[in-house]
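# The following comprises the amino acid sequence and a computationally predicted model.
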Amino acid sequence: MQRLPARCSVRAQRRDEDRVLAAVRKAYPGTAVDRAVRTPMPGVYEIWMGANVAFVSSKNPRYMVFGRLVDLKTMRDLTDAKLRAARVIEAEPSERAADGPAYIGPMPVADAITVKRGTGRRVLSVFTDPSCGYCRQLEHELQKLTDVTIHYYLLPFQGREAPLAIWCAKDRPAAYAAAMGDAPMSVVREAICEHPIDRNQALAAKLRVQATPTLLFGDGALVPGVMSADELDARLSAMLDKSKIKEGVSDATLSFE
């Protein structure tokens, strides 16, 4: 099969999104518009206003359509996961936390892009999509953490091309960092290497991950949305302290016996 390269870059996509965003803001100066995001439908962009979303044509932003974008071929609601994430991000930190442990057990770290800083003793798993704006926002916070090991599980919620391009890169952590920053990233239409994208999607479904980003902590708690570096640092440190206490109790028991 012949490969069909799509000479599209993340930087070019963001320029288009910035252009549409500027046009909408000019047309509606009294409306607080956060961002514009390209959709799979050519010429149609999501316009986000807090936790609310509308759709506009890039050629004429005069009219907005409020609703959801649905892929009728797969019968998948493409807007639902983003709406959930937006509502979670606008909630208070206490409201964002999961009700309890969602998963406790070994994770398939071989299917993740792993980044280690410092001692790496504090461990965090992140379900992420390189085309997700909130994932970029979270990455800015994650970059501030020290002594941490982060496992990134790539998901194709907004298309498979970008996750595949990152996984098939020679330096996956660098490719992911570039996608989360301003560097251009070439995208191909088909996989050029063995990849875990389908397994990651199955894992996400098993854990009921419905939006990106979603964080999985060592105690099994799933937290969707963006957390600040201070929130993350406090939670990871508290978990590490609990782990040390358990180790101390175990050592004392062994010595007593």
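Looks like it came in fine. Values in this document were obtained by computation on a predicted structure and should not be read as measured data.

# all contacts plus neighbour counts: C-alpha atoms, from now on.
Fine.

# which residues of this structure fall in helices?
In the chain, the helices defined using DSSP state H lie at 10-27, 80-90, 93-96, 133-142, 161-167, 172-180, 197-207, 229-256.

# need the ones you listed in JSON lines with mean neighbour count, can you?
Shown next, in JSON lines, are the helices of the chain (neighbours: other C-alpha atoms under 10 Å):
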{"stretch": "helix 10-27", "mean neighbour count": "17"}
{"stretch": "helix 80-90", "mean neighbour count": "18"}
{"stretch": "helix 93-96", "mean neighbour count": "13"}
{"stretch": "helix 133-142", "mean neighbour count": "19"}
{"stretch": "helix 161-167", "mean neighbour count": "24"}
{"stretch": "helix 172-180", "mean neighbour count": "18"}
{"stretch": "helix 197-207", "mean neighbour count": "15"}
{"stretch": "helix 229-256", "mean neighbour count": "13"}
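
# Ok, which of these comes nearest residue 220?
Proximity to residue 220 (C-alpha to C-alpha) singles out helix 197-207 among the helices of the chain, at 10.0 Å.

# So which elements touch that closest one?
Applying 3 or more C-alpha pairs under 8 Å, 6 or more residues apart in numbering; DSSP states H and E, we find helix 197-207 packed against strand 148-154.

# what's next to the strand it packs on, contact-wise?
Here strand 148-154 makes contact (C-alpha atoms under 8 Å, 6 or more residues apart in numbering) with 109, 111-130, 163, 197, 200.

# mind listing which of the residues you listed are in strands?
For the contacts of strand 148-154, membership in strands holds for 113, 114, 115, 116, 117, 122, 123, 124, 125, 126, 127, 128, with DSSP state E as the criterion.

# these two touch, right, residue 119 and residue 147?
Yes. Contact criterion C-alpha atoms under 8 Å: residue 119 and residue 147 qualify, at 4.7 Å.

# this is the comparison structure:
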Amino acid sequence: MLLKLKIMAAGLALAASPALVQAQAVSQAGETAKPAQTATQGAATPETVRTAFEGRFPGIQIKEVRPTPFPDLFEVQIGRDLVYTNATAEFVLQGALIDARNRRDLTAERMEELSKVAFDTLPLELAVQQVKGDGSRKIAVFEDPNCGYCKRLHQTLKQVDNITVYTFLFPILSPDSTEKARNIWCAEDQAATWRAWMLDGIVPPEAVCETPVEKVLALGRGMMVQGTPAIIFADGTRANGALPLDALNQRLAAVK
């Protein structure tokens, strides 16, 4: 939705459902491509497509342009969103690109690739750490103290053993979330205070100290975290939302 609004602001209204739209009017409906246009498409590169796209939509910040398996169709990454365009940026497609022969959703695969995080690069010193059993399996979670789905996730985690959970306090829901994040971080026993609040509803007692909340907020924004809980597994893959127990165990088991 955010990407759609950005493109509309630049002068292109995308349909509510995935649709192919013309970005610039041609002289008459039904006019066929001119030979010169066809030659331009055949010689297109990611660099020329970027130039054409930025020329049509000033102000849109393109992160990357890549060719797709479909001839003369290019992937354009804007933030963590993807759209597709032809060589001269006359048409833009927003939606899933499907490899029908192999039954693969190429857009979903690419989005999963873009969302991956190198787990060992996370600043885990900024997280509340909880260890169960031998702690051998690891996840990092961006959580708001007032997030109901985060509390549901912790109820599920009660049934999971041999896991280390790194919680990045990510207060985005209300000013009270920021206060609770501070009180939890500044508590004498962070993990116990966090667990008592998330599982039993025991309000964290008032505590004051220097917190990493602003650093965590910047980290989350840089990783395009848009809601809580956002779970990052040790292999760098992500899941958004409170996974049920079976799905969580499957994801943990899949990490090599």
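Received, thanks. All of these numbers come straight from a predicted model, not from anything done at the bench.

# Drop the TM-score for these two in here.
After superposition, the two chains reach a TM-score of 0.52 (TM-score structural alignment, normalised by the length of the second structure), with 145 aligned residues with a C-alpha RMSD of 2.3 Å.

# Could you tell me where the strand or helix carrying residue 84 of the second structure falls in the first structure?
Secondary structure from DSSP states H and E places residue 84 of the second structure in strand 81-86. The aligned range for strand 81-86 of the second structure in the first structure is empty, by TM-score structural alignment.

# can you list the residues that contact that strand?
By C-alpha under 8 Å, 6+ apart, the list of residues contacting strand 81-86 of the second structure reads 3, 41, 49, 72-77, 91-95, 107, 111.

# mind checking what residue 175 of the first structure lines up with in the second structure?
The equivalent of residue 175 of the first structure in the second structure is residue 193 (alignment by TM-score structural alignment).

# Next, the contact list for its match, please.
With the criterion set at C-alpha under 8 Å, 6+ apart, residue 193 of the second structure makes contact with 184, 187, 204.

# hang on, the earlier thing: check the offset of the strand holding residue 84 of the second structure from the chain's centre.
17 Å (C-alpha atoms, centre = their mean, to the nearest Å).

# any idea how far residue 83 of the second structure is from residue 77 of the second structure?
From residue 83 of the second structure across to residue 77 of the second structure, the span is 7 Å (C-alpha to C-alpha, to the nearest Å).

# err, residue 131 of the second structure, not the other one
Spatial separation of residue 131 of the second structure from residue 77 of the second structure under the definition C-alpha to C-alpha is 38 Å.

# same deal with residue 127 of the second structure?
On the measure of C-alpha to C-alpha, residue 127 of the second structure and residue 77 of the second structure end up 30 Å apart.

# same question, residue 124 of the second structure
29 Å.

# So those two - more neighbours on which side?
Remark: of residue 124 of the second structure and residue 77, residue 77 carries more neighbours, 18 against 14, as counted by other C-alpha atoms under 10 Å.

# The one helix or strand the more buried one maps to packs against which elements?
Assigned by DSSP H and E, residue 77 of the second structure falls within strand 73-78. Packed against strand 73-78 of the second structure by the contact rule (3+ C-alpha pairs under 8 Å, 6+ apart) you find strand 64-67, strand 81-86.

# Residue 214 of the second structure corresponds to which position in the first structure?
By TM-score structural alignment, residue 214 of the second structure lines up with residue 198 in the first structure.

# separation between that match and residue 241 of the first structure?
For residue 198 of the first structure, the distance to residue 241 of the first structure equals 35 Å [C-alpha to C-alpha].

# who does the next helix or strand after the strand holding residue 84 of the second structure touch, helix- and strand-wise?
Sequence-wise, the next helix or strand beyond strand 81-86 of the second structure is strand 91-93, with elements assigned using DSSP H and E. Strand 91-93 of the second structure is packed against strand 20-22, strand 81-86, with contacts defined by 3+ C-alpha pairs under 8 Å, 6+ apart.

# Would you tell me which one of the ones you listed is buried the most?
Comparing those by mean neighbour count (mean count of other C-alpha atoms under 10 Å), strand 81-86 ranks first with a mean of 21.

# What residue in the second structure is paired with residue 143 of the first structure?
Residue mapping for residue 143 of the first structure onto the second structure gives residue 158, with TM-score structural alignment as the criterion.

# How many residues are close by that match?
Residues contacting residue 158 of the second structure under the criterion other C-alpha under 10 Å number 11.
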